[in-house]
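Undergrad: just coords:
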């Protein structure tokens, strides 16, 4: 009987084991997770769950009973010590678990502030998993002062939740503007204005010099020389792929665990999916940090474990919820040289269309699901409407898909 072991009980791991059973895999399946709860959704953690609008059980991707009912052995609260590739076993919790195919869905780890600048003080948090959010939840008291370090989507989403709960929010971004690494100035401007309208103090081109406190954080000194009094700090300065286990096992690493087009690593019996994995894309390699990628890549690997020989072709899309605004992103904007702004049909709705020459690369749509869906279909279909058509409010957008 063929044995599949999956390390990492997140979105990718859960999707993979479910797909195996749905496709008729009859061998043994073991899913190993470091947390004490079954696989759950991460995006609502720092939003609906933190706001108290979603209970823990509603976070679960599938009821805990799903795993036993489908013959999936679920090991929770287990840290894998090592992978023995020669004997094809995983060592965890004092036991050895044999595999024929091993899948690494280990995800990513948040970057933390160095201890030398106060990163290890109490009251300094990152936003990644359930324990992080449970630890910081009591800090969200009306009138509390929070400093958010980092103006990417994680930092902005945390700022939105804090402002909604009545906190005094200061956000610092060392780059010239928020979202500089991932979005055009037009998208940055939209979200800067949105946050300022909710009372968030956004300081761009300003970094954190050091945190101050005796055991617990009480203040911060910024790189522009200003001082802040703070009650707690949220750090949102990016994530790194969780590759330590793979590296220790001698698996090739390149911006994550390096895989081929089918999801196999440098060891043909070991696969990788989700945030931790990089895969061939166009003339280079790509690592996508998104829920849809984790699902699609994991399901592709499940089919390939069963002999599918399927190439993974990503269809990148992302989203971010801030206040009452839903940002939906289709495509990858890397290399764009101009952005077309198109007002939406409703107040406050707008979309930003990224072009490289005459080629449509990506769309950012704020409260404009119609623009998002049309943009997504155009990009996936390899169609690029002339930029002046997108800029013209009179253009029939649906007609563009038939052109």
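TA: Structure received. Being a predicted model, the structure only gives us computed values, none of them experimental.
Undergrad: from here on, contacts and neighbour counts on C-alpha atoms
TA: Noted.
Undergrad: where's residue 91 relative to residue 111, distance?
TA: 27 Å (Cα to Cα, to the nearest Å).
Undergrad: Hmm, I typed the wrong one, I wanted residue 59.
TA: Counting by Cα to Cα, the gap from residue 59 to residue 111 is 24 Å.
Undergrad: With neighbour numbers in mind, choose between the two.
TA: Taking residue 59 and residue 111 together and counting by other Cα atoms under 10 Å, residue 59 has the greater number of neighbours (20 against 13).
Undergrad: what's that one in contact with, if anything?
TA: 40, 41, 42, 44, 45 (Cα atoms under 8 Å, 6 or more residues apart in numbering).
Undergrad: Pipe those residues into CSV and attach secondary structure per row.
TA: CSV is the format used below for the contacts of residue 59 (DSSP: H, G, I helix; E, B strand; the rest coil):
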residue, secondary structure
40, strand
41, coil
42, coil
44, coil
45, helix
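Undergrad: Make CSV from the residues you listed and add distance to residue 273 and neighbour count to it.
TA: Shown next, in CSV, are those (distance: Cα to Cα, whole Å; neighbours: other Cα atoms under 10 Å):
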residue, distance to residue 273, neighbour count
40, 17, 22
41, 16, 17
42, 16, 19
44, 21, 16
45, 22, 22
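Undergrad: Just name the closest of those residues to residue 394, please.
TA: Nearest to residue 394 among those: residue 44, at 36.9 Å, using Cα to Cα.
Undergrad: Could you pull up the residues touching the closest one?
TA: Per Cα under 8 Å, 6+ apart, neighbours of residue 44: 50, 59.
Undergrad: What of residue 187?
TA: Residue 187 touches 179, 352, 364, counting by Cα under 8 Å, 6+ apart.
Undergrad: Give me the subset of those residues that lies in strands.
TA: Taking DSSP state E as the definition of strands, those contribute 352, 364.
Undergrad: Below is an additional structure, to be compared with the one above:
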């Protein structure tokens, strides 16, 4: 009997099993998750859920009853200890499950501070899963002093929530500017100003030397010699693809679990999707860390398990919520050589070009600019930069 086993009960894993059933798959389906709760949304964890504006049940992607109704064997709080690609089996909490197809949706793991600089002290947190946020939430009290290490989107979102709840926030970024790895200076400037207006102390070009405390963190010494008194620390210094199981099974790794255009890995009958997977893209290979990619790629894998023979066509887009600003990003800005700013007052967007080719758009409170930019990029159209820069121009006309 056909049996699809999916390892990883996050957005990608949940999307894959739902698509299998929706596509008419009648064999056995097993979804294995390390956490003790059903698959849930991760983006609201560091925003609405941490703020107390979203109850736990609203985080769930589907009611737990869905999985039983669809005859999906949902195994929560379980550990996969090994994959045998020759025997087509996985070991789950001591049980051996054989599979006709295996999907690795193992997501990503946060980078931690080394223990040598205090990373193992109590009160040092990462923002990745429900248990992380539940552990830190009681510390979000007005007047508490928090250090945020890392000026990427995770760090900035955490700073936004902390500031709104009345905490004293210091954010350090070792690079010359916040968002340096992912955005243009114009976008960095926009968010630096936004956070400064809300009282966040952003220190760029400054890293963490070490944390201090006897068992629990109580302070920090920064790379410029500054000492801080602290109540807790949030670490947002990036993530790594969850490749440990695949590596141990001898599956090819290349910036994640390497897949072909259909989502197949180097092992027969083994597929991968989501944050853990890299795939061919425009003559190279990329890995996308986003909810839309996790959903689309996992659904494509499910279709291909059912025989569709379909190439995965990535359409990169992302978002970030900070204070009253919703940032929406379309495309990938890799290789840009200039940025065109469209300033509509409360709506502002930054358009990335490589020569005359439009690559990406960062749109802050500008849903119209985002949607039009996204459609232009997907259609391979590149409007004249002077038209973009003129806030009185009709963007919609560019789609004709």
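TA: That came through fine. Computed from a predicted structure; not experimentally measured.
Undergrad: thinking again about what came up before, among the contacts of residue 59 of the first structure, which one lies nearest to residue 3 of the first structure?
TA: For the contacts of residue 59 of the first structure, the nearest to residue 3 of the first structure is residue 40 (24.1 Å; Cα to Cα).
Undergrad: Can you find the partner of the closest one in the second structure?
TA: Residue 40 of the first structure maps onto residue 40 in the second structure, with residues paired by TM-score structural alignment.
Undergrad: Name the nearest residue to its match, ignoring sequence neighbours.
TA: The spatial neighbour of residue 40 of the second structure that comes closest, neighbours along the chain excluded (Cα to Cα, 6 or more residues apart in numbering), is residue 60 at 4.1 Å.
Undergrad: ok so, going back, any chance of the contacts of residue 187 of the first structure in CSV, plus neighbour count and distance to residue 268 of the first structure?
TA: As requested, these are exported to CSV (neighbours: other Cα atoms under 10 Å; distance: Cα to Cα, whole Å):
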residue, neighbour count, distance to residue 268 of the first structure
179, 22, 38
352, 25, 42
364, 28, 38
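Undergrad: Include distance to residue 218 of the first structure when you put the contacts of residue 187 of the first structure into CSV, please.
TA: Formatted as CSV, the contacts of residue 187 of the first structure follow (distance: Cα to Cα, whole Å):
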residue, distance to residue 218 of the first structure
179, 27
352, 40
364, 38
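Undergrad: quick one: which of the contacts of residue 187 of the first structure is nearest residue 9 of the first structure?
TA: Checking the contacts of residue 187 of the first structure against residue 9 of the first structure with Cα to Cα, the nearest one is residue 179 at 29.4 Å.
Undergrad: who's in contact with the closest residue to that closest one other than its chain neighbours?
TA: Nearest-residue entry for residue 179 of the first structure: residue 152, 4.9 Å, with adjacent residues in sequence omitted and distances by Cα to Cα, 6+ apart. Under the criterion of Cα under 8 Å, 6+ apart, the neighbours of residue 152 of the first structure are 178, 179, 180, 181, 182, 236, 237, 238.
Undergrad: roughly how far apart are the closest residue to residue 156 of the second structure other than its chain neighbours and residue 267 of the second structure?
TA: Closest residue to residue 156 of the second structure apart from its sequence neighbours, by Cα to Cα, 6+ apart: residue 322 at 7.3 Å. Distance, residue 322 of the second structure to residue 267 of the second structure, by Cα to Cα: 41 Å.
Undergrad: Could you give the number of residues near residue 251 of the first structure?
TA: There are 18 residues near residue 251 of the first structure, going by other Cα under 10 Å.
Undergrad: Now it: closest residue in space, sequence neighbours ignored.
TA: Going by Cα to Cα, 6+ apart, residue 251 of the first structure has residue 266 as its nearest residue, at 5.9 Å.
Undergrad: Regarding the one you found, what is its secondary structure?
TA: coil.
Undergrad: So it sits against residue 247, correct?
TA: No: in this structure residue 266 of the first structure lies outside contact range of residue 247 using Cα atoms under 8 Å: 11.2 Å.
Undergrad: Among the two, which residue is more densely surrounded?
TA: Neighbour count, other Cα under 10 Å: between residue 266 of the first structure and residue 247, residue 266 has more, with 16 against 13.
Undergrad: show me the contacts for the more buried one.
TA: Taking Cα under 8 Å, 6+ apart as the test, what residue 266 of the first structure contacts is 251, 252, 258, 259.
Undergrad: are any of the residues you listed buried, and which?
TA: Applying 16 or more other Cα atoms under 10 Å to the contacts of residue 266 of the first structure, the neighbour count classes 251, 258, 259 as buried.
Undergrad: Identify the residue of the second structure aligned to the second one.
TA: For residue 258 of the first structure, the equivalent position in the second structure is taken to be residue 258, counting by TM-score structural alignment.
Undergrad: residues in contact with the residue lying closest to its match once chain neighbours are set aside?
TA: Distances taken as Cα to Cα, 6+ apart place residue 278 nearest to residue 258 of the second structure, at 5.0 Å, with adjacent residues excluded. By Cα under 8 Å, 6+ apart, the contact list for residue 278 of the second structure reads 254, 255, 256, 257, 258, 259, 285, 286, 287, 288.
Undergrad: cool, now which of the residues you listed survive the switch to the first structure?
TA: Counting by both residues aligned by TM-score structural alignment, their matches' Cα atoms under 8 Å, the contacts of residue 278 of the second structure that remain in contact in the first structure are 254, 255, 256, 257, 258, 259, 285, 286, 287, 288.
Undergrad: can you pull out the helices in the second structure?
TA: Assigned by DSSP state H, the second structure shows helices spanning 11-22, 48-51, 56-59, 64-69, 130-136, 153-164, 185-197, 244-248, 291-305, 367-379, 385-389.
Undergrad: how far away is the closest residue to residue 141 of the first structure other than its chain neighbours from residue 196 of the first structure?
TA: In space, and not counting its chain neighbours, residue 141 of the first structure is closest to residue 167: 6.7 Å by Cα to Cα, 6+ apart. For residue 167 of the first structure, the distance to residue 196 of the first structure (Cα to Cα) stands at 14 Å.
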